[in-house]
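Participant: Quick one: sequence and predicted model below, then my questions.
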Amino acid sequence: MPTGVAIRDAREQLFDAAERVLLRDGPSALTSRAVTTEAGCAKGVLHRHFADFDDFLAELVRDRITRLDHRAATLHDAVGTGTVADNLTDTLRDLFGSVAVAIVGLVISRDDLRTRLRRSTPTGIPILTEATAAIASYLTAERALGRIGADTDVDTLAPALIGAGHMLFADRKGTPPEAATVHKVVTAVIAGALTDAPPGTTGAPARDAFVRRAR
């Protein structure tokens, strides 16, 4: 890696290399040497920007958590449009079709990494916790519009959806589950919450509430 390269660029190259190793070979293969070899740089580059390897991994997870903001924004834009089941299906496929499942496996497998991540994610599993919060905010907005029942417990329904989605995608090799399969599971999970409100119903107050919670 050329000297003088921007720190942010070096970090992103190392993060991307770590993801490739993680997806290809699994958490047990993720070492500092594997990352720098994959990135095509000297091992010292990683330690120049991070205190140690667990610090690097913690920053990798936090960086990927920030990318959930885009998914949350996309879900926000869907409030009051289409169907609730379709919107949730798209979100789960986007979330678990990415590197998220592999990162969850990484976090579960490393005690020191979980300890460090407690500073930013005090409870639950990082990435899944933040994704659950985004879905809960979406469901709250849809509940305000009347598209799901007024008595729906969104704080229970959201983790149920995340858990079901994770079970579909976890520990799979090759082709991920088809959209129809994910949709079938989503429909089953939310069946008791749906109402007969028309799919085009919209409402500014609900959208504003969603934005405040997502931030």
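Facilitator: Perfect, I can see it now.
Participant: Please count neighbours and contacts with C-alpha atoms only from this point.
Facilitator: OK.
Participant: Quick one: residues contacting residue 58.
Facilitator: 113, 116, 117 (CA atoms under 8 Å, 6 or more residues apart in numbering).
Participant: This protein: helices as residue ranges?
Facilitator: Using DSSP state H, the helices of the chain run over residues 7-25, 32-39, 43-49, 53-66, 68-77, 84-96, 100-109, 111-117, 128-145, 154-169, 179-190, 204-214.
Participant: Which strands or helices does the last one pack on?
Facilitator: The one in question is helix 204-214. Counting contacts by 3 or more CA pairs under 8 Å, 6 or more residues apart in numbering; DSSP states H and E, helix 204-214 is packed against helix 68-77, helix 128-145.
Participant: And that helix, how far out from the chain middle?
Facilitator: When distances are taken as CA atoms, centre = their mean, to the nearest Å, helix 204-214 is centred 20 Å away from the chain's centroid.
Participant: now the angle between helix 128-145 and that helix, please.
Facilitator: Between helix 204-214 and helix 128-145, the angle comes out at 170 degrees (axes from the mean of the first three to the mean of the last three CA atoms, to 10 degrees).
Participant: Compute the inter-axis angle for helix 204-214 and helix 68-77.
Facilitator: Angle of helix 204-214 versus helix 68-77, following the same axes, to 10 degrees, is 170 degrees.
Participant: Use this one as the comparison:
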Amino acid sequence: MPTGVHIQDARAQLFDAAERVLLRDGPHALTSRAVTTEAGFAKGVLHRHFEDFDGFLTELVLDRIARLSDLPLVPGAGTVVETLTDFLTAVFSSVAVAIVALITFRDDLRRRLREIRGPGVPLASEAAALVHGYLRAERDLGRLPADADLDTLGLTLIGGSHMLFADRQSGSPSRDAVRRMVTTVLP
């Protein structure tokens, strides 16, 4: 990209480029050079918008966490199994699994995110909190047993989904595989 040319929404373009590199090549390949090359920008563009590469990655993760609230998880709508299947498929077929790997791979990123978000695995923890809130609402509606252990159910659903989607080489599991896991976990 020529110097002096205004770039529309460079941050979003850099985030999208990072996501493509992360999904295609994994966390070990995610460098500032790979991101700017993927975006078609000079390397300096990234450093003009972020203090350093870990600052960029921190903002990327926070941006992807914010997107979780856009996913459908409406109590009382559809069946509990189908709603959870849709939500978990949307979360884990996105960049979530790759971001969890990235956070595990990069110590400085993990430290920065813990300073901002607290303990836990960012993105997975937020997805678990959304699932827990949904399960609580469904229990309140009488669609789950009153004695359902929501903490264990939520963590099991998130962990089971992560395991189903974690193998990048085999591709995403079928919707039926996710539904079977959800059906097995729910009381």
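Facilitator: The structure has been received and is ready for your questions. It should be emphasised that the depicted structure is a prediction, and the values quoted were computed from it without experimental measurement.
Participant: Overlay them and tell me the TM-score.
Facilitator: In this superposition the chains share a TM-score of 0.95, using TM-score structural alignment, normalised by the length of structure 2; 185 aligned residues with a CA RMSD of 1.2 Å.
Participant: Pick the most deeply packed of the helices and strands packed on helix 204-214 of structure 1.
Facilitator: Scoring those by mean neighbour count under mean count of other CA atoms under 10 Å gives helix 128-145 as the most buried, with a mean of 23.
Participant: Which strands or helices does that one pack on?
Facilitator: So helix 128-145 of structure 1, by 3+ CA pairs under 8 Å, 6+ apart, packs with helix 68-77, helix 154-169, helix 204-214.
Participant: Would you check the span in structure 2 matched by that helix?
Facilitator: Taken onto structure 2 by TM-score structural alignment, helix 128-145 of structure 1 occupies residues 124-141 there.
Participant: How much space separates the aligned residue in structure 2 for residue 110 of structure 1 from residue 126 of structure 2?
Facilitator: When the two structures are superposed using TM-score structural alignment, residue 110 of structure 1 falls opposite residue 106 in structure 2. Distance of residue 106 of structure 2 to residue 126 of structure 2, computed by CA to CA, to the nearest Å: 19 Å.
Participant: got it, and residue 157 of structure 2?
Facilitator: From residue 157 of structure 2 over to residue 126 of structure 2 the distance is 13 Å, taken as CA to CA.
Participant: repeat for residue 85 of structure 2
Facilitator: Look at residue 85 of structure 2 and residue 126 of structure 2: by CA to CA, they are 17 Å apart.
Participant: go on, residue 154 of structure 2?
Facilitator: Separation of residue 154 of structure 2 from residue 126 of structure 2 (CA to CA): 11 Å.
Participant: Check residue 61 of structure 2 too.
Facilitator: Distance of residue 61 of structure 2 to residue 126 of structure 2, given as CA to CA: 11 Å.
Participant: now do residue 5 of structure 2
Facilitator: From residue 5 of structure 2 to residue 126 of structure 2 the distance is 38 Å (CA to CA).
Participant: returning to what we had before: tally of neighbours for the match of residue 110 of structure 1?
Facilitator: Residues near residue 106 of structure 2, counting by other CA atoms under 10 Å, number 14.
Participant: for residue 170 of structure 1, same thing?
Facilitator: Neighbours of residue 170 of structure 1 (other CA under 10 Å): 15.
Participant: Please pull up the equivalent of it in structure 2.
Facilitator: Using TM-score structural alignment, the equivalent of residue 170 of structure 1 in structure 2 is residue 166.
Participant: Quick check: residue 46 of structure 2 touching residue 32?
Facilitator: Yes. In this structure, residue 46 of structure 2 is within contact of residue 32 by CA atoms under 8 Å, at 7.3 Å.
Participant: joint contacts of the two?
Facilitator: Listed as contacting both residue 46 of structure 2 and residue 32 by CA under 8 Å, 6+ apart are residue 53.
Participant: For residue 8 of structure 1, give me its contacts.
Facilitator: By CA under 8 Å, 6+ apart, the contact list for residue 8 of structure 1 is empty.
Participant: Give me the distance between it and residue 63 of structure 1.
Facilitator: 12 Å.
Participant: do the same with residue 130 of structure 1
Facilitator: Counting by CA to CA - residue 130 of structure 1 and residue 63 of structure 1 are separated by 12 Å.
Participant: same thing with residue 173 of structure 1?
Facilitator: Residue 173 of structure 1 sits 25 Å away from residue 63 of structure 1, going by CA to CA.
Participant: Which of the two has more residues huddled nearby?
Facilitator: residue 63 (13 against 7).
Participant: quick one, what contacts the more buried one?
Facilitator: So residue 63 of structure 1 contacts nothing (CA under 8 Å, 6+ apart).
Participant: What is the aligned counterpart of it in structure 2?
Facilitator: In structure 2, the residue matched to residue 63 of structure 1 (TM-score structural alignment) is residue 63.
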